[in-house]
Every structure is written in C-alpha cells, then in structure tokens.
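*Asks:* Sequence plus the predicted model coming up.
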Amino acid sequence: MSKSKLLRMDNVGIVVESLDEVIAFFIELGLKLEGRGMIEGEWAGRVTGLGNQSVEIAMMVTPDGNSRLELSRFIRPEVIEDHRKAPVNALGYLRVMFAVSDIDDTLDRLYKLGAELVEEVVRYQDVYRLCYIRGPEGILIGIAEPLTKQ
C-alpha cells in the first residue's frame, strides 16, 4: 500500500469577534474576499467536536490564489477562551507571515486601521526587512519585504 502524499495546505483558520473589521484589515493588506457564509448543524460539529454549531466564515485569498485565511465568528457555541494577546513565545498559534513589496507603505496603510508594530522593523542580512504587527482584535501577523528578487 502506498503512502498518501500531501497535496497542499488549504488554509489557516483564525477565530474573530468582528468579521467585518478583520476582513477590511486583510483586504487592506492585499488579500481578497473569496466568499462568506454560514456553516451550521450537527455535521459541522462532528468535524470540530463542538456539537450543533453555528459559525459565520469568510475565506480570504492571497493575490496569487495559492494561500487562504479562513476567518470564523462563532455564534454557537460561544467562544470560551481568548489567546489573542498572548506573547509571541506562547504555546500554540503564533502568526501568519506575508511577503509584501513595500513594507513601509504596507505599514502606513495598516496603521490607519489600528495596526500596531510589536517592536520594530528589522533587517535580516540582505534577505528581508520584516516585523510583527498586531491587527484588529490583537491578531498577530508578520510582514516581510524581500530585499532581492524572488
């Protein structure tokens, strides 16, 4: 019997309180809203282990079409824990990193939506300028500007 091969990573999921605010942030970053809708019922709970759930989701896609963020707003059951303000060395989800063509312009646009720089923009050798920022609801992301053609 042959071993199953990984085909791709479909998406990373982030649970949020305000889909509208977080969608606007990721649109400003450069992602596109691919779709938005409700996921409800016992069948969904059999996947997540949450029982009869009701979740509004929005799927965001990168400009190249290869990477996605699934934003979820739980209606039922209610959210029971909040890890959004955890420091970068906390166990679990850390951040998603995005490559951008101009880090300074990207930061200027995201600051207008309330983004905050975690510490500073740094240079990694002659490869990247990069930083971590907190967006709406404290969501942690990284952005990196390649210093050489990729």
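*Replies:* Happy to help now that I have it.

*Asks:* Only C-alpha atoms from now on, for both contacts and neighbour counts.
*Replies:* OK.

*Asks:* From the contact counts, what lies against the host helix or strand of residue 20?
*Replies:* Assessed by DSSP states H and E, residue 20 sits inside helix 19-29. With contacts taken as 3 or more CA pairs under 8 Å, 6 or more residues apart in numbering; DSSP states H and E, helix 19-29 sits against strand 32-41, strand 53-61, strand 68-76, helix 103-111.

*Asks:* Can you check which of the ones you listed gets nearest to residue 97?
*Replies:* strand 68-76 (11.6 Å; CA to CA).

*Asks:* still on that earlier bit, which of the helices and strands packed on helix 19-29 is buried the deepest?
*Replies:* A comparison of those by mean neighbour count, using mean count of other CA atoms under 10 Å, puts strand 53-61 on top with a mean of 20.

*Asks:* tilt between it and strand 32-41?
*Replies:* In terms of direction (axes from the mean of the first three to the mean of the last three CA atoms, to 10 degrees), strand 53-61 departs from strand 32-41 by 160 degrees.

*Asks:* Run through the neighbouring helices and strands of strand 53-61.
*Replies:* helix 19-29, strand 32-41, helix 42-48, strand 68-76.

*Asks:* what does the second one contact?
*Replies:* Applying CA atoms under 8 Å, 6 or more residues apart in numbering, the external contacts of strand 32-41 come out as 23, 26-27, 51-63.

*Asks:* Structure two is appended below for comparative analysis:
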Amino acid sequence: MAVKRMDNVGIVVEDLGRAIDFFRELGLELEGQATIEGEWAGRITGLGDQRVEIAMMRTPDGHSRLELSRFLAPPVIADHRDAPVNALGYLRVMFAVDDMDDTLERLSTRGAQLVGEVVQYGNAYRLCYIRGPEGLLIGLAQELG
C-alpha cells in the first residue's frame, strides 16, 4: 500500500489568531502551535531559510487536521484567496456539520459569508460554500436522514 492516510491540509493565512478562532468556532480543536524556522525546514519547502508560525487544528473525530501557517520569512508572494470555485489549484476544504443553520449563524459572527446559497442535494445533503477568514473558501455539508 502506498498511502496510509492523509495527515493534513495546509492553508497559509495572514492573521493566525483570527483563523484559529474561526476554525475553533467551526468545531476544530487546537492541537498545538509552534514556530518552524531554519535551513532544514527550507530544504523541505524549497524556500531556503524560512520562519513560519503554525497551528495544527484537529477535527472532533481525530482523523483530520488543518495546518494553518503564517509565513514571517520569506514573505508571501501570491494571493489566491479571492479565486472563484472554478480556479485551478487549492479550491476548498469541506467539513461535515450536524446542523447547517446553527453552524452558519455561529460562523457569521466570525465574519463568514455565504458564497451562493444553501441547497439540498436530493434527500442526502444540505450543502453550501462560505468565505471564511481572509476569504478562504470552505464547504459545509449536512447529511440528511
């Protein structure tokens, strides 16, 4: 077997504290924070000598993680936060929620905005996309029945 599991999805942000607060409100748990720096880290990323603040967020079931990163050095060179759903590259992260309306209400207090509308897919799901902190595209799915 080549792959054992997917460990995490990484998202680069400008305001790490705001992103942590948002994903906590969604229901993720802060697993830990650290500053990663030095030539060894740059050998992995290809960025050379880097300094990055990271926060690892874990889903309640413990199976998935979101790594939030704030680059201090080198500076961020591209911004894809306002890209539409059909843009190439990173698109979105989808989370399963137990109550769509409650989740949207809570996240709206953290600045979340609905992209289109909440739709029902047959008798299986309620689905929507929101823009979270810094315009990050996030999908929400509530399983029905």
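*Replies:* Received, thanks. Only a predicted model underlies this, so the values are computations on that prediction, with no experimental measurement involved.

*Asks:* rewinding a little: for the helix holding residue 20 of the first structure, buried residues please.
*Replies:* 19, 22-26, 29 (16 or more other CA atoms under 10 Å).

*Asks:* Can you tell me which of these is nearest residue 7 of the first structure?
*Replies:* Closest to residue 7 of the first structure, out of all of the buried residues of helix 19-29 of the first structure and judged by CA to CA, is residue 26, at 25.6 Å.

*Asks:* Where in the second structure does stretch 69-87 of the first structure fall?
*Replies:* Aligned using TM-score structural alignment, stretch 69-87 of the first structure spans residues 66-84 in the second structure.

*Asks:* Can you check the distance spanned by that stretch, start to finish?
*Replies:* Terminal residues of stretch 66-84 of the second structure lie 21 Å apart, using CA to CA, to the nearest Å.

*Asks:* residue in the second structure matching residue 136 of the first structure?
*Replies:* Per TM-score structural alignment, residue 136 of the first structure is aligned with residue 133.

*Asks:* should've said residue 117 of the first structure
*Replies:* Match for residue 117 of the first structure (TM-score structural alignment): residue 114.

*Asks:* burial of its match, as a residue count?
*Replies:* By other CA atoms under 10 Å, the residues close to residue 114 of the second structure number 16.

*Asks:* tell me which element the spatially closest residue to it that is not a sequence neighbour is part of?
*Replies:* Of all residues not flanking residue 114 of the second structure in the chain, residue 130 sits nearest, at 4.4 Å (CA to CA, 6 or more residues apart in numbering). Secondary structure from DSSP H and E places residue 130 of the second structure in strand 125-131.

*Asks:* how close does the match of residue 117 of the first structure sit to residue 32 of the second structure?
*Replies:* Computed as CA to CA, the residue 114 of the second structure to residue 32 of the second structure distance reads 29 Å.

*Asks:* How about residue 141 of the second structure?
*Replies:* Applying CA to CA, the value for residue 141 of the second structure to residue 32 of the second structure is 26 Å.

*Asks:* would you list the helices and strands packed on strand 53-61 of the first structure in JSON lines and tack on distance to residue 90 of the first structure?
*Replies:* What follows is these, written out as JSON lines (distance: least, CA to CA, whole Å):
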{"stretch": "helix 19-29", "distance to residue 90 of the first structure": "22"}
{"stretch": "strand 32-41", "distance to residue 90 of the first structure": "29"}
{"stretch": "helix 42-48", "distance to residue 90 of the first structure": "23"}
{"stretch": "strand 68-76", "distance to residue 90 of the first structure": "21"}
